[in-house]
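Colleague: Here is my input, please return the structure:
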Amino acid sequence: MSLQYRSLFPVLWLLVLGSSRIQGQKNEDSNEFTENSSELLDLEHNSLAPQCPKKCACSPEGIVDCGGFSLKEFPIDIPEQTNHLSLQNNQIEEIFPEELARLSKLETLNLQNNRLTSKGLPEEIFDQLENLNYLYLANNQLTGAPKFLPRTLISADFAANNLTRIYDLTFGQKPNLRSVYLHNNKLEDPGLPENMFNGSDNVEVLIMSSNFLKYVPKNLPRALYKLHLKNNKLEKIPKGAFSELLGLRELYLQNNKLTNEGMDNETFWKLSSMEYLDLSSNNLSHIPSGLPRNIVLLHLEKNAIKSIGKDVLTQIKNLEYLLLHNNKLKARGIHPQAFQGLKKLHTVHLYNNQLEKIPSGLPRRVKTLMILHNQISEISRNDFATTYFMEELNLSYNKIISSQIHREAFRKLRLLKSLDISGNNLQTMPYGFPKNLLSLKLKVNEISSIPKGTLSGMSKLQELYMTDSLPFALFLQTLDMADNQLTSIPYDLPESLEYLYLQNNRITTVPEDAFESTPNIKGIYLRFNKIAFNAVKESTFQKLKHLQVLDIEGNFEFSDPWKNVDHSEEDMEEEEEEEEQELEEK
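Modeller: Reported below is the predicted structural model:
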């Protein structure tokens, strides 16, 4: 077993045991442990574990758990043979050197979620812990990191403190060090030594998010595969800052102040192992050049990007996800060959931009295309002529009108399963929807008519949305077209239909053949339309053997049939009796 993973089980035990007592947790990016507590050791007081402190749980294997008891002082009677000690979730403010000096066999020390200050941890506090591998000091009140930590350290967690200073030997000269967590502190560039990891070349995970850094730290360990620097104040990436990080796979730089002037064409190009790059929420005006070819997921959303050049993306041959939403892109700013050769690119987010039309040269193998919340007013015949593999298309909340959707615009989208055109200016349901659609969303439009044949042949359609909030299934059982401006009952209703909701429209008549195609219908809801009393014939519903509910209240005649007619109280009582008798007979 390698030194990196030695004693992993005790570490898991210390963090999981008593987790129900944890009252505070560090905010982000911290190492997580999710082992099932049922698999952990039974740490009831054992006669073979002498001197177990009061309230604590001890085991003969040297594991001591004193977590979550609101302890204000370090227990003085911890057995000297202890190798894994948990004091998390207490109220300890100070630890004296002699209290730890006698615990020279400690491999894991968990002090997270206490009230420790830098004054309460003297410089020599860890001097005697020559076997310490794992140190957890997250969620305390430290302002400066310890000046010296044991050479044997594998993982150190100082997240969610008030650190402003790191020293040369805090993390330096530790050949076994693999992970360092420093997020949610108050670190600034002067508080970091230039050789912070000198002699610690094997660090693989460095989390420094949510600090006040303006520059990428210098001389980063070459073994890094995960680097988090998000939520800082980064303005510039110094030349060569990442040039030695050939194994770096994940780089998080979102929510900083990076500009294109703060990086050059060689900033990222040597990161040959890079798979995940997040540059979102910065001040980029265009996509940086020289991006590595192995990136799989590229975050560029929430910048000020106005254009995509011809060659800026084409070298990223492994790109699968491209997120460019919330920028300032216009269709004319996207080069027709911007996505050429990206055969693995299947998900593209372009929503919340300034696109006035569908960009030309869309990725040929795109499966999910999100173009909602733009300024698109028309869909031309060849806008999607080359995107044969598309399965999900979202065009909602643009400025599309029915007459500007070409009847053959979707002809090549034979694999399309979901189409959303909600929140546009459609007056009538367009023709030419793909026959294999499973979901069609048209809510928040001005649709007043559904021309005959617009839904014919769509035998796989399962969901049709035409209201603000109610979903309904066309092919299965329910169709909900309430709260629109329909003036007539739709044609071509599916045979499988069981419930039809048409309330709150402008329907004036109910033809005798309106429900001939729906023999299984059980509920028809037509309340609050404009149907006249004589515009509905009883024969319309006679053949519907399964009909259970016919709701036609709130129409002109049905809502107040006695309006403008004087009736005596006796007449009203007689009519009520007649109605009750009719109901009983039915």
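Colleague: hey, let's count contacts and neighbours off CA atoms from now on
Modeller: Noted.
Colleague: Residue 388 belongs to a helix, doesn't it?
Modeller: No - with DSSP: H, G, I helix; E, B strand; the rest coil as the criterion, residue 388 is located in coil rather than a helix.
Colleague: Spit out the contact partners of it.
Modeller: Counting by Cα atoms under 8 Å, 6 or more residues apart in numbering, residue 388 touches 364, 365, 412, 413, 414, 415.
Colleague: Going along the chain, name the helices of this structure.
Modeller: Using DSSP state H, the helices of the chain run over 8-16, 97-101, 168-171, 539-542, 556-559, 569-585.
Colleague: picking that back up, which of the contacts of residue 388 sits closest to residue 27?
Modeller: The nearest member of those to residue 27, counting by Cα to Cα, is residue 365 at 38.2 Å.
Colleague: Correct me if wrong: residue 10 contacts residue 65.
Modeller: No - counting by Cα atoms under 8 Å, residue 10 sits too far from residue 65 to count as a contact (10.8 Å).
Colleague: Same drill for those two, tell me which one is more crowded.
Modeller: Between residue 10 and residue 65, residue 65 has the larger neighbour count (other Cα atoms under 10 Å), namely 24 against 20.
Colleague: how much space is there between that one and residue 539?
Modeller: From residue 65 over to residue 539 the distance is 79 Å, taken as Cα to Cα, to the nearest Å.
Colleague: Residue 438 too?
Modeller: From residue 438 over to residue 539 the distance is 34 Å, taken as Cα to Cα.
Colleague: Quick check on these two: which one has the bigger neighbour count.
Modeller: residue 438 (20 against 11).
Colleague: can you pull out the strands in the stretch 51-200 of the chain?
Modeller: Shown for the stretch 51-200 of the chain, the strands assigned by DSSP state E, counting those that start in this stretch span residues 57-58, 63-65, 84-86, 108-110, 134-136, 155-157, 179-181.
Colleague: what would those strands look like in a markdown table with distance to residue 146?
Modeller: Shown next, in a markdown table, are the strands of the stretch 51-200 of the chain (distance: least, Cα to Cα, whole Å):
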| stretch | distance to residue 146 |
| --- | --- |
| strand 57-58 | 28 |
| strand 63-65 | 24 |
| strand 84-86 | 19 |
| strand 108-110 | 14 |
| strand 134-136 | 12 |
| strand 155-157 | 11 |
| strand 179-181 | 14 |
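Colleague: Please give the structure of this sequence too, so both can be compared:
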Amino acid sequence: MEVLTLLLLFIIAPLHLSIQQPSAGKYREKMYKNPTLVYRNLGKCFDLVILGREVLDVREWLTNTKEESKDAKGDALQEERESIVPRGTPTPQSFSNPEAPSIFSNVTPEDPKSITPMEDVLTKVLPRHYSNPDAEAQPVRNAAGTRTTSAIIERREYDQTVTEPSVKSEKNARIGNRKRNGRGKNVKEMKTKKTEHFPYFKDNYCPPDCACYGGVVQCSDKSADKIPYGIPYSSRYILLMNNHINSIQLDLLRGYASLEFLVLSKNRLTDDSVEGAFEGVPALKRLYLDGNLLASVPTDLPASLEELRLDNNRVRVMSESYWARCRGLLVLSLSNNSLGEGSGSLPDAVLSPLQHLRTLNLDHNQLTSVPLGLPLSVKELYLRGNLIEHFGGKAFNGQSRLAILDLSANRLSNKGLPKDALIQASHLESLNLEGNRLQKVPRHLPSSIKTLNLEGNLISAIGRVAFNSLKNLEHLGLAWNKISKVAPGAFLSLRTLHQLDLCHNALSQVPRQLPQGLRSLALTHNKIQSVPRDAFCWGQAGSSLSGLVRVQLADNLMDMGKLDSKAFRCLRGFQVVHFY
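Modeller: Sure, this is the predicted structure:
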């Protein structure tokens, strides 16, 4: 039954997570920027599995407790019987034999008639023990009030002063029997358990507020003010996000030789509270410190570190010496900080020690210029939401491997993008210039670009040769501009173009001579009144079917009765065109 329960948990948990996942194909280049989804769902998966294991453990514990209680009751009853009627004590029938020895031989009554028969004495003494085993029996007295026996019958043994020498040996025999029956052993075990240390930091221990399984310790969202004590040293992933942790105990992390992933996001850590905390973790690869109160980059980072996230802190300054110990860093994220405050830029070559860096995120800071002397190994550079007005050609001192560049939501104009701006970025595939101050399509862009986003600028017209150099362009965004004129054949050179977005502009007609390889065309919220015959169908391709599968023309000024039906002759049907 337990195996079936665990199997059901392992099947249901992934299904539950897969249903909640967003589309994996959209904005693939930015997926790394939202790691919270990954380890939260991971935490959910482990919570479900641990819940199943805890249910099975509680069930087993209840069964063992019931059996131990039953054994304890049996031992108590046996002890009580032995203490009241010890082994070797004569039975009431044996006192009828006049030759039998009597333990009441010292009775000296004044009146022979006051001698109480042995059966009556036992009847007066023994019932007290049976009715209340914890009560001690009082000495038996005769009618004259004198003491009839010096034997004080107790719960566990007779008084040795009134017994025969054989009684003492019987007592020793009873003790030996108890030890042989396991009573002595149990007492010894109880004493050992009292002095035994709790298994902190052991593999089979898990802090009360956490869930542990397979080297993963999930302690997120517990309102903890410090790292839970006793987390197993063998842990590989420790998740502590969304707590109130304001300090890390001195040398607490030194024993975690296997720790690879540590999440301390959204806590209250400061520079002083993390000083020296990470230098003794030799296998640490991923460290998340986003959402804290740090004003600088920690200086004691381990050499094994590959990913560091310091987003949503208060970091203002950065020095080249910060990276002296973690030269193998691959991902560095410093978005939503105060970098560049006052100076407007970072020191030249401040990141030069990071010769293996692949992803650098400096979104939403106060930089007025792109950092100079960036490592040539950087493939993804994010600078969204800064105050950048100029992008010079000295950002890279040589041919870089840059593939993704995000300069959206800045203050770039056409003058801020000179001819040599991207001359060293011959591998660039995605360029985002959304939300700047461009008045025309930038020229001298690398021919390797496949995705170009120019939305939200001030572009008013598209010239015939605007995109002639972009032979590999597949996605082009021109929405939210002021475009009113597009030269015939302006997009004709873009033979690999699949998606074109011209929504929210001022076009009066559909652009002419659109590329034959186009699959999706968005023209909503314009002022379009007509569709030229050579817009979709032109040249020799006019007699064959177009590759368009979706044309959006909603929210325009077209009169459906005046549209030329021949303008749509090469489309796969009117279901391709959406007028509403």
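Colleague: Superposed, what's their TM-score?
Modeller: Scored against TM-score structural alignment, normalised by the length of the second structure, the superposed chains reach a TM-score of 0.63; 417 aligned residues with a Cα RMSD of 4.1 Å.
Colleague: which parts of stretch 204-214 of the second structure are buried?
Modeller: Applying a neighbour-count criterion of 16 or more other Cα atoms under 10 Å, one finds 206, 207, 210, 211, 212, 213 buried in stretch 204-214 of the second structure.
Colleague: Which pair in those has the greatest spatial separation?
Modeller: Going by Cα to Cα, the pair spanning those furthest: 207 and 213, at 12.0 Å.
Colleague: Under the alignment, what does residue 138 of the first structure map to in the second structure?
Modeller: Using TM-score structural alignment, the equivalent of residue 138 of the first structure in the second structure is residue 220.
Colleague: wait, what's in contact with its match?
Modeller: Listed by Cα under 8 Å, 6+ apart, the contact set of residue 220 of the second structure reads 210, 239, 240, 241, 242, 243.
Colleague: same deal with residue 395 of the second structure?
Modeller: Taking Cα under 8 Å, 6+ apart, we find residue 395 of the second structure in contact with 370, 371, 372, 373, 374.
Colleague: same thing with residue 457 of the first structure?
Modeller: Contacts of residue 457 of the first structure by Cα under 8 Å, 6+ apart are residue 435.
Colleague: Same question for residue 248 of the first structure.
Modeller: Residue 248 of the first structure neighbours (Cα under 8 Å, 6+ apart): 223, 224, 225, 226, 227, 271, 272, 273, 274.
Colleague: ditto for residue 516 of the second structure
Modeller: Counting by Cα under 8 Å, 6+ apart, residue 516 of the second structure touches 495, 536, 541, 546, 547.
Colleague: Tell me which of those residues persist in the first structure.
Modeller: Using both residues aligned by TM-score structural alignment, their matches' Cα atoms under 8 Å, the first structure keeps these contacts from the contacts of residue 516 of the second structure: 495, 541, 546, 547.
Colleague: Minimum distance to residue 54 of the first structure: which of the helices of the first structure has it?
Modeller: Closest approach to residue 54 of the first structure among those (Cα to Cα): helix 97-101, 16.5 Å.
Colleague: and the contacts of residue 248 of the first structure, which are buried?
Modeller: Buried among the contacts of residue 248 of the first structure (16+ other Cα under 10 Å): 223, 224, 225, 226, 227, 271, 272, 273, 274.
Colleague: so what corresponds to the second one in the second structure?
Modeller: Counting by TM-score structural alignment, residue 224 of the first structure lines up with residue 305 in the second structure.
Colleague: How about the last one?
Modeller: Under the alignment (TM-score structural alignment), residue 274 of the first structure pairs with residue 357 of the second structure.
Colleague: Look up the closest residue to that match, ignoring the ones flanking it.
Modeller: residue 330 (4.2 Å; Cα to Cα, 6 or more residues apart in numbering).
Colleague: Look up how far residue 296 of the second structure lies from the one you found.
Modeller: Distance from residue 330 of the second structure to residue 296 of the second structure, by Cα to Cα: 19 Å.
Colleague: These two: which is more packed in?
Modeller: More neighbours surround residue 330 than the other of residue 330 of the second structure and residue 296, with 21 against 17 (other Cα under 10 Å).
Colleague: Wait, that one touches residue 359, no?
Modeller: Yes - taking Cα under 8 Å as the definition, residue 330 of the second structure is a contact partner of residue 359 at 6.5 Å.
Colleague: okay, now residue 160 of the first structure: neighbour count?
Modeller: 26.
Colleague: hang on, it packs against residue 139?
Modeller: Yes - with contact defined as Cα under 8 Å, residue 160 of the first structure reaches residue 139; the gap is 4.8 Å.
Colleague: Overlap in contacts, those two.
Modeller: Common contacts of residue 160 of the first structure and residue 139 (Cα under 8 Å, 6+ apart): residue 26.
Colleague: Kindly provide the distance from residue 313 of the first structure to residue 495 of the first structure.
Modeller: 49 Å.
Colleague: OK, contacts around residue 396 of the first structure?
Modeller: 371, 372, 373, 420, 421, 422, 423, 424.
Colleague: switch to 7 Å and redo it
Modeller: Listed by Cα atoms under 7 Å, 6 or more residues apart in numbering, the contact set of residue 396 of the first structure reads 372, 373, 420, 421, 422, 423, 424.
Colleague: Can you tell me which of the residues you listed end up in strands?
Modeller: residue 420 (DSSP state E).
Colleague: Max pairwise distance over the contacts of residue 396 of the first structure: which two?
Modeller: The two members of the contacts of residue 396 of the first structure with the most space between them (Cα to Cα) are 373 and 420, at 11.8 Å.
Colleague: how many other residues sit next to the residue mapped onto residue 496 of the second structure from the first structure?
Modeller: Matched across to the first structure, residue 496 of the second structure falls on residue 415, judged by TM-score structural alignment. Residue 415 of the first structure sits with 17 neighbouring residues when counted by other Cα under 10 Å.
Colleague: got the contact list for the closest residue to residue 415 of the first structure other than its chain neighbours?
Modeller: Computed as Cα to Cα, 6+ apart, the closest residue to residue 415 of the first structure that is not its neighbour in sequence is residue 391, at 5.5 Å. Applying Cα under 7 Å, 6+ apart to residue 391 of the first structure gives the contacts 367, 368, 415, 416, 417, 418.
Colleague: With residue 407 of the first structure as the reference, measure out to the fifth one.
Modeller: Which is residue 417 of the first structure. Going from residue 417 of the first structure to residue 407 of the first structure by Cα to Cα gives 18 Å.
Colleague: you'd agree the match of residue 274 of the first structure is up against residue 327?
Modeller: No - assessed by Cα atoms under 7 Å, residue 357 of the second structure is found out of contact with residue 327, at 8.5 Å.
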